[in-house]
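*Asks:* build me a model:
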Amino acid sequence: MNLARKETFEGRGILIYLPPSYAKGENRYPVLYVHDGGYLFEDCANWLQHLIAIGSIPEVVYVGVETDNRNEEYTPWPAKALVEGRPDFGGKSPEYIAFLADRLKPHIDSRYRTLQSPEHTGIVGASFGGLVSLHAAYLRPDVFGAVGSLSGSYWYDGYLDYMREQPQPPRVRKLFMSVGDCEGIYKDNIQKWMVPNTIKARDLLLEQGLPAQSLKFVIDAGATHDSVFFIKQLPEAIRWFF
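*Replies:* Sure thing, here's the model as predicted:
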């Protein structure tokens, strides 16, 4: 993979990787928007390039989007902090999702050779990044047709209730969800429900009519809530999406 550049868009850092063949022709490529600055692909770039070389994953344009405050931007509505003395959660993901869909995506599409339809546009993140990715599926399925929720924070206050209240599941083409079976086992707050709440979220989606062939669900044996396991799931999500 070739690092195209580190850009700034509307005051926010954007990290862009272009696939190996990008400079060699006029092909257009799917795009994957990645939360938390794109560490999910940046920290395993050599591995992804190897997987491309052996034909294990397709070539994709990756767009890493930085945030100054993930507790503000990746949460769907305000909620109290889990730890006394920490800032409360800000609940500004609708604004963040609108930024991605209505301003950043048109900018990327105007500068790079992208496939622009929802089926070729993915969004992925881990932890709160996984939560905001699913929320983007609810709010903007017209833009994001491939959604990756890696260890999504479905313990978040009221989120399962929000899902239950929806008349139908997100109208996305592909949804990838994963969780480690050891996540939350050392917690004594609501985060201890990481695994059962993720399973409940999956079951709700299927009960509401999400086609089984649109969902891939992975329980990663022995995995804790750590970036090494989030990154491990990224190629699986890419294969599923594209």
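
*Asks:* from here on, just use CA atoms for contacts and neighbour counts.
*Replies:* Noted.

*Asks:* so what's the residue nearest to the spatial centre of the chain closest to, chain neighbours aside?
*Replies:* Geometric centre of the chain, nearest residue: residue 124, 1.7 Å, by C-alpha atoms, centre = their mean. Nearest residue to residue 124, sequence neighbours excluded (C-alpha to C-alpha, 6 or more residues apart in numbering): residue 148, at 4.3 Å.

*Asks:* quick check: the residue nearest to the centre of the chain touching residue 152?
*Replies:* No: if you go by C-alpha atoms under 8 Å, residue 124 and residue 152 don't touch, sitting 10.2 Å apart.

*Asks:* what sits in contact with each of those two?
*Replies:* residue 130 (C-alpha atoms under 8 Å, 6 or more residues apart in numbering).

*Asks:* before we move on, back to that, in what helix or strand does the residue nearest to the centre of the chain lie?
*Replies:* Element membership for residue 124 (DSSP states H and E) is strand 121-126.

*Asks:* would you map the strands across this structure?
*Replies:* 2-9, 12-18, 31-34, 61-65, 121-126, 146-150, 174-180, 215-220 (DSSP state E).

*Asks:* quick one: the first one to strand 12-18, angle?
*Replies:* With axes from the mean of the first three to the mean of the last three C-alpha atoms, to 10 degrees defining the directions, strand 2-9 sits at 160 degrees from strand 12-18.

*Asks:* of the strands of the chain, which stretch is the most buried?
*Replies:* strand 146-150 (a mean of 31; mean count of other C-alpha atoms under 10 Å).

*Asks:* by contact count, what packs against that strand?
*Replies:* The contact analysis (3 or more C-alpha pairs under 8 Å, 6 or more residues apart in numbering; DSSP states H and E) places strand 146-150 against strand 121-126, helix 128-139, strand 174-180, helix 227-241.

*Asks:* please identify which of these is closest to residue 49.
*Replies:* Nearest of those to residue 49, taken as C-alpha to C-alpha: helix 227-241 at 10.9 Å.

*Asks:* to compare against the first, here's the next sequence to fold:
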Amino acid sequence: MRFQIDFIGSKGMVFSKNLGRWVRFRFVAPPEYPNAERLFPVLLMNDGQDFTPMNLETTLSNAYATRGIEPFVYVGLECNEDRIHEYGTASVADFKGRGGKAKDYSKFVMEEFIPFLREEFKVSKKGEDWVYCGMSLGGLSAFDIVYNNPESFGRVGVFSGSFWWRKKAYEKKDLADRSRIILDVIKKKTYSPHLKFWFQCGTEDEFADRNNNGVIDSIDDTLDVIKELEAKGYSSPGAIKYVEIKGGKHNLPTWGLVFPEFIEWAFKKSGRS
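*Replies:* Predicted structure coming up:
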């Protein structure tokens, strides 16, 4: 009997000493994974509980069947009710105290989870083969972890990132708006020439326009992050990819629709230089 396997998948959980809880995760690999002697690049994703609403089963199956895509494994980390505290910027919580456990979450990823994956699964030992992504606040978290640990990653993808995360409430006369925490995170860190960045926004991510410049805050914040990266030395285009979806919303269907394009950017064979 002839048959075809689209992917290999499993779910599990690991206990984190840093977070003091069990963390659930989903592992998905291409059909050749069980018999492969090679190690695979990794796509790590925050908010892994959104796997089904984002239709990632179909997206990954299609990617694994595409010859131009480098075979990779997907690992989705699920959050819990502490999401607003575990995601954020590791250096400091926001002005409302949100993200107070972001440093613990970063330590979990770097000191516990990545070593666990490298010990238990056929995943690459090379940092440049690892891609981390996330949506909204999970995107801010992924960016912060990658940017502060460049030796462990090659690329990061941020979908409608919560780059508004700030040290103090917004003031209308603050034209530079440097209270957005991620801008100083970028400024203070040493340039890492191998890093590459993907940013996606939707023109209907939101309708707020705090500085009344005719551009919604989600896009404004993302473009300011790109400007900060350019000032640090990253090229755009080149090291930086920005995708703006007309009519795109701050929701799982929008992110799921653009995810195949992100995977092509992250794992296209000719593009992994």
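
*Asks:* go through the strands of structure 1 and name the closest to residue 78 of structure 1.
*Replies:* Among the strands of structure 1, the nearest to residue 78 of structure 1 by C-alpha to C-alpha is strand 121-126 (19.5 Å).

*Asks:* trace the residue nearest to the centre of structure 1 over to structure 2, please.
*Replies:* Here residue 124 of structure 1 is matched to residue 133 in structure 2, going by TM-score structural alignment.

*Asks:* just list the residues touching its match, thanks.
*Replies:* 43, 44, 45, 46, 139, 142, 143, 156, 157, 158, 159.

*Asks:* hmm, the second one is touching residue 138, no?
*Replies:* No: using C-alpha under 8 Å as the test, residue 44 of structure 2 is too far from residue 138 to be in contact (11.4 Å).

*Asks:* which residues are in contact with each of these two?
*Replies:* Common contacts of residue 44 of structure 2 and residue 138 (C-alpha under 8 Å, 6+ apart): none found.

*Asks:* sorry, back to before: how about the helices and strands packed on strand 146-150 of structure 1 in JSON lines, adding distance to residue 161 of structure 1?
*Replies:* JSON lines is the format used below for those (distance: least, C-alpha to C-alpha, whole Å):
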{"stretch": "strand 121-126", "distance to residue 161 of structure 1": "21"}
{"stretch": "helix 128-139", "distance to residue 161 of structure 1": "13"}
{"stretch": "strand 174-180", "distance to residue 161 of structure 1": "18"}
{"stretch": "helix 227-241", "distance to residue 161 of structure 1": "26"}
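
*Asks:* compare those and give me the one nearest residue 69 of structure 1.
*Replies:* Smallest distance to residue 69 of structure 1 across those (C-alpha to C-alpha): 11.2 Å, for helix 128-139.

*Asks:* centre of the chain versus the closest one, how much separation?
*Replies:* Relative to the chain's own centre, helix 128-139 of structure 1 is displaced by 7 Å; criterion: C-alpha atoms, centre = their mean, to the nearest Å.

*Asks:* what's the answer for stretch 68-84 of structure 1, then?
*Replies:* Distance, centroid of stretch 68-84 of structure 1 to centroid of chain: 17 Å (C-alpha atoms, centre = their mean).

*Asks:* just to revisit the earlier point, roughly how far does the aligned residue in structure 2 for the residue nearest to residue 124 of structure 1 sit from residue 238 of structure 2?
*Replies:* Residue correspondence to structure 2 (TM-score structural alignment): residue 148 of structure 1 is matched to residue 157. Counting by C-alpha to C-alpha, to the nearest Å, the gap from residue 157 of structure 2 to residue 238 of structure 2 is 14 Å.

*Asks:* ok, residue 254 of structure 2 next?
*Replies:* In this structure, residue 254 of structure 2 and residue 238 of structure 2 are 24 Å apart, going by C-alpha to C-alpha.

*Asks:* quick one, which of the two is more surrounded?
*Replies:* Shown here are residue 254 of structure 2 and residue 238; by other C-alpha atoms under 10 Å, residue 254 has more neighbours (19 against 9).

*Asks:* I'd like the distance between the closest residue to the more buried one other than its chain neighbours and residue 255 of structure 2.
*Replies:* Spatial nearest neighbour of residue 254 of structure 2, chain neighbours left out: residue 248 (5.7 Å); criterion: C-alpha to C-alpha, 6+ apart. Remark: distance between residue 248 of structure 2 and residue 255 of structure 2 (C-alpha to C-alpha) = 8 Å.

*Asks:* the more surrounded of the two?
*Replies:* More neighbours surround residue 255 than the other of residue 248 of structure 2 and residue 255, with 26 against 20 (other C-alpha under 10 Å).

*Asks:* can you tell me the residue that sits opposite that one in structure 1?
*Replies:* Aligning on TM-score structural alignment places residue 255 of structure 2 opposite residue 230 in structure 1.

*Asks:* thinking again about what came up before, distance-wise, check the residue nearest to the centre of structure 1 relative to residue 34 of structure 1.
*Replies:* Residue 124 of structure 1 is 5 Å from residue 34 of structure 1, by C-alpha to C-alpha.

*Asks:* same question for residue 11 of structure 1.
*Replies:* Taken as C-alpha to C-alpha, the span from residue 11 of structure 1 to residue 34 of structure 1 is 17 Å.

*Asks:* cool, and residue 94 of structure 1?
*Replies:* If you measure residue 94 of structure 1 against residue 34 of structure 1 using C-alpha to C-alpha, the figure is 16 Å.

*Asks:* now residue 218 of structure 1
*Replies:* Look at residue 218 of structure 1 and residue 34 of structure 1: by C-alpha to C-alpha, they are 19 Å apart.

*Asks:* ok, and the closest non-adjacent residue to residue 164 of structure 2?
*Replies:* Counting by C-alpha to C-alpha, 6+ apart, the residue nearest residue 164 of structure 2 is residue 180, at 5.8 Å.

*Asks:* residue 95 of structure 1 too?
*Replies:* Looking at residue 95 of structure 1 with C-alpha to C-alpha, 6+ apart, the closest residue is residue 73, at 7.7 Å.

*Asks:* burial count for the one you found?
*Replies:* Residue 73 of structure 1 sits with 22 neighbouring residues when counted by other C-alpha under 10 Å.

*Asks:* hmm, who's touching stretch 45-57 of structure 1?
*Replies:* Outside stretch 45-57 of structure 1, the residues within contact range by C-alpha under 8 Å, 6+ apart are 1, 20, 41, 58, 59, 235, 238, 239.

*Asks:* repeat that with 10 Å
*Replies:* Here stretch 45-57 of structure 1 makes contact (C-alpha atoms under 10 Å, 6 or more residues apart in numbering) with 1-3, 17, 19-20, 39, 41-42, 58-60, 234-240, 242.
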